[in-house]
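**Student:** Here is the input, now give the coordinates:
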Amino acid sequence: MQFDFFNLFLVFFLDAGQTWNINDETQTLVPKSDAGIGFQFGESDSFLRFNVAKAFESEQGVQFNVLWFHSF
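**Tutor:** Modelled structure (predicted):
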């Protein structure tokens, strides 16, 4: 197994979506959204990514996450 993390990418993203209870009779559309930036090392078959995001509709602070992906 070889890991080549020589390529560095800067990734900007917007995310929006909604969840709902199918048993609830009143289904209103109130989507939530956030925006962020990620630093990605590697390419499509093997990469490590660090994301920083902030929700638009929430009082939460900035969210951090790390993602590692490797395709076999």
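**Student:** When you work out contacts or count neighbours from here on, use the C-alpha atoms and nothing else.
**Tutor:** Noted.
**Student:** Could you tell me which residues within the top strand by length along the chain count as buried?
**Tutor:** Using DSSP state E, we find that the single longest strand of the chain is strand 32-43. Across strand 32-43, burial judged by 16 or more other Cα atoms under 10 Å covers Gly36, Gly38, Phe39, Gln40, Phe41, Gly42, Glu43.
**Student:** To compare with the earlier structure, here is another sequence to fold:
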Amino acid sequence: MAKAAANQQVKTLALDFQRANIPASTLAFEPGFIKTKLTGWRGRVDIEESCKGMVDIIEKLTPEKSGSSVDWSGETIPW
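**Tutor:** Sure thing, here's the model as predicted:
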């Protein structure tokens, strides 16, 4: 339920910003299954790779993509 609420808030903020002509964008990220001590180093993605992917997405974010949910590689996550 918390994840659904967070996703809806991202979408709602994007629509509110658009209606108010506020030049801001929102995005929900799923960083991936990261190789960390917490995951016993069994993750599929290095933290550096995930972070770089998310930064690249943020740098290319357009108003049309605002309010969406994506993973660290830019794939859209439907919900």
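**Student:** Overlay the chains and give the TM-score.
**Tutor:** Laid over one another, the chains give 0.26 as their TM-score (TM-score structural alignment, normalised by the length of the first structure), with 46 aligned residues with a Cα RMSD of 4.8 Å.
**Student:** Would you format the buried residues of strand 32-43 of the first structure as TSV with distance to Ala55 of the first structure included?
**Tutor:** Formatted as TSV, these follow (distance: Cα to Cα, whole Å):
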residue	distance to Ala55 of the first structure
Gly36	9
Gly38	15
Phe39	18
Gln40	21
Phe41	24
Gly42	27
Glu43	27
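**Student:** Out of these, which comes closest to Asn65 of the first structure?
**Tutor:** Checking these against Asn65 of the first structure with Cα to Cα, the nearest one is Gly38 at 9.3 Å.
**Student:** now that closest one: how far from Ala16 of the first structure?
**Tutor:** Using Cα to Cα, to the nearest Å, we find Gly38 of the first structure at a distance of 17 Å from Ala16 of the first structure.
**Student:** And Leu67 of the first structure, by the same measure?
**Tutor:** 19 Å.
**Student:** mind checking how far the closest residue to Ala35 of the first structure other than its chain neighbours is from Phe64 of the first structure?
**Tutor:** The shortest distance from Ala35 of the first structure to any non-neighbouring residue, by Cα to Cα, 6 or more residues apart in numbering, is to Leu14 (4.4 Å). Distance of Leu14 of the first structure to Phe64 of the first structure, computed by Cα to Cα: 15 Å.
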